[in-house]
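In: Just a sequence and a predicted model for now, questions to come.
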Amino acid sequence: MIIFFENYDSFSYNVIELFKIIKKKIIICNYDDKKILNYLILYDIKIICIGPGPGNPIEYKIYSRIIKYFYKKISILGICLGHQILGVFFGFSIEKSKEIMHGKTQKIKNCNDLLFNNVPKKIKVTRYNSLIIKRLKINNIKTLSKSDNEEIMIFKHIKFSIIGIQFHLESIKSKFGLTIIKNFVKFYSK
């Protein structure tokens, strides 16, 4: 079962639909729901997905507690804001993007990883962000994909099933989003 943390973003339900397409049971929980920890403890959650949302990842303090408690036990996928939240938790800094990318497409280059099974090395994706994560000296983190201007688009934890994706893979202009979700569930779900 997947728990999707909704951050009041209009793209959230498009991401949820991708999980439904691959026949995954999903619980949707608003990030400010007081029962958030109950859901995580009561249900047999295999994947936590922190969805897109507005604002700065530092504003979403509940996630640091959730990630701290569950990252060694449950697979976690962060998309856009979720990517940034995971980045902050694992020691990245947050900076303004070189270019504001609201609804703009960009090519990214992927490295060899199971996440990109049946995905070309270069793909076109859609971004909706003005903030990015900037890598500091961090152990156990591997960059899987960068934009053409060298901004981190996807990273993973080397020891645990944690992946952050900056772009909106659910966007109609993002190619191979469903394939990437399928690969995450197939190869990274605990």
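Out: Okay, I see it. Numbers count the residues shown, from 1 in each chain.
In: contacts, neighbours, all on C-alpha from now
Out: OK.
In: Quick one: the strands in this structure, in order.
Out: 2-6, 26-30, 47-50, 75-79, 93-110, 122-134, 141-147, 152-157, 162-165 (DSSP state E).
In: how about those in TSV, adding mean neighbour count?
Out: Listed next are the strands of the chain as TSV, based on neighbours: other C-alpha atoms under 10 Å:
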stretch	mean neighbour count
strand 2-6	23
strand 26-30	16
strand 47-50	25
strand 75-79	25
strand 93-110	15
strand 122-134	20
strand 141-147	19
strand 152-157	22
strand 162-165	26
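In: just so I know, which of these lies nearest Ile180?
Out: Of all the strands of the chain, strand 162-165 sits nearest to Ile180, with 10.0 Å by C-alpha to C-alpha.
In: Let's have the strands of the chain in TSV, adding distance to Pro57.
Out: TSV is the format used below for the strands of the chain (distance: least, C-alpha to C-alpha, whole Å):
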stretch	distance to Pro57
strand 2-6	14
strand 26-30	15
strand 47-50	11
strand 75-79	11
strand 93-110	8
strand 122-134	9
strand 141-147	19
strand 152-157	16
strand 162-165	13
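In: Got another one to weigh against that:
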Amino acid sequence: MKTLGLIDHHDSFCDNLARYFKLLGVRVDQRQSNDLNSLTDIPSTWTHLCIGPGPGSPATVPYSIRMIELAYERLPILGVCLGHQCLAQVFGGNIIASPSIHHGKTSMLSTVPDPLFAGLPSSFRVGRYHSLAVDPYLFPRDLKIIATAQDSGEIMALRHRTYPSVGIQFHPESILTEYGSTLLENFIKSENH
């Protein structure tokens, strides 16, 4: 059985993510981002890591940044919303204010072929809950953009070119997102090198 480490930034969306993963047959080890004792190393039982959504910015969640630094060579990582921004920052990205605030808004996504979107249409609706975004003008070479919002052009998903790390700005667990469960299942199917 696969075991997911889920880093919770005190956000109710993390509980929804945990439920979705459990429905996919995944054991979930949910940890609070500010629990120093539980975030000193990657447990050997974890097969995957999800850095969940939450308030703040990557600068306010240093232990989540540390978990990515410890795990990216060892485990597939999914960053959701704040977690997506954390991934981008770890690999050299810049986080900026989004051109417009997107709390409870939907956008159509434009995707490129990627294992995360296997079996999905190239365009679908996603739920957005964010006011920060990854800067497209100072984008790291080690990452590639795999999805953008059709209405704003903002980066909605990225992937590391070498490691199995992927970030999504939108919320797959939101009722506003089409195919959210399939996205999470596709992530769980990913393996480390």
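Out: Nice, thanks for sending it over. Values in this document were obtained by computation on a predicted structure and should not be read as measured data.
In: which one of the strands of the first structure lies closest to Ser64 of the first structure?
Out: strand 47-50 (11.6 Å).
In: Counterpart of Phe13 of the second structure over in the first structure?
Out: Matched across to the first structure, Phe13 of the second structure falls on Phe11, judged by TM-score structural alignment.
In: these two touch, right, that match and Pro54?
Out: No - using C-alpha atoms under 8 Å, Phe11 of the first structure makes no contact with Pro54, being 10.8 Å away.
In: Which stretch of the second structure lines up against stretch 168-180 of the first structure?
Out: Going by TM-score structural alignment: stretch 168-180 of the first structure matches residues 171-183.
In: Let me fix that, I meant to ask about stretch 69-87 of the first structure.
Out: So stretch 69-87 of the first structure sits over residues 70-88 in the second structure, by TM-score structural alignment.
In: Could you work out the end-to-end span of the matching stretch for me?
Out: Start to finish, the residues bounding stretch 70-88 of the second structure are 15 Å apart (C-alpha to C-alpha, to the nearest Å).
In: Show residues contacting that stretch.
Out: Contacts with stretch 70-88 of the second structure, where a contact means C-alpha atoms under 8 Å, 6 or more residues apart in numbering, come from 41-42, 46-58, 64-65, 68, 94-95, 129-130, 133-134, 140, 143, 157, 163-171, 187, 190-192.
In: chain center to that stretch, what's the gap?
Out: 6 Å (C-alpha atoms, centre = their mean, to the nearest Å).
In: Show me what counts as buried in it.
Out: Neighbour-count burial for stretch 70-88 of the second structure flags 71-72, 74-88 (criterion: 16 or more other C-alpha atoms under 10 Å).
In: Restricted to helices, list the residues you listed.
Out: Assigned to helices by DSSP state H, the following of the buried residues of stretch 70-88 of the second structure qualify: 71, 82-88.
In: what's the farthest-apart pair in those residues?
Out: Ala71 and Leu82 (17.0 Å).
In: Please tabulate the ones in helices among the buried residues of stretch 70-88 of the second structure in JSON lines, including the columns distance to Thr182 of the second structure.
Out: Listed next are those as JSON lines, based on distance: C-alpha to C-alpha, whole Å:
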{"residue": "Ala71", "distance to Thr182 of the second structure": "24"}
{"residue": "Leu82", "distance to Thr182 of the second structure": "21"}
{"residue": "Gly83", "distance to Thr182 of the second structure": "19"}
{"residue": "His84", "distance to Thr182 of the second structure": "18"}
{"residue": "Gln85", "distance to Thr182 of the second structure": "22"}
{"residue": "Cys86", "distance to Thr182 of the second structure": "23"}
{"residue": "Leu87", "distance to Thr182 of the second structure": "21"}
{"residue": "Ala88", "distance to Thr182 of the second structure": "23"}
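In: Between these, which sits nearest His103 of the second structure?
Out: Of all these, His103 of the second structure sits closest to Leu82, with 13.2 Å by C-alpha to C-alpha.
In: if I look at the closest one, how far off is Gly93 of the second structure?
Out: Separation of Leu82 of the second structure from Gly93 of the second structure (C-alpha to C-alpha): 13 Å.
In: One more: Phe170 of the second structure?
Out: Distance of Phe170 of the second structure to Gly93 of the second structure, given as C-alpha to C-alpha: 18 Å.
In: So these two - more neighbours on which side?
Out: Neighbours per residue, other C-alpha atoms under 10 Å: of Phe170 of the second structure and Gly93, the larger number sits with Phe170, 31 against 21.
In: List the contacts of that one.
Out: Per C-alpha under 8 Å, 6+ apart, neighbours of Phe170 of the second structure: 80-81, 126-129, 156.
In: please redo it, this time with the cut-off set to 6 Å
Out: Neighbouring residues of Phe170 of the second structure by C-alpha atoms under 6 Å, 6 or more residues apart in numbering: 81, 127-128.
In: cool, and Gly127 of the second structure?
Out: So Gly127 of the second structure contacts 105-106, 170-171, 176-177 (C-alpha under 6 Å, 6+ apart).
In: Look at Lys24 of the first structure and say how many residues are nearby.
Out: By the criterion of other C-alpha under 10 Å, Lys24 of the first structure has 14 neighbours.
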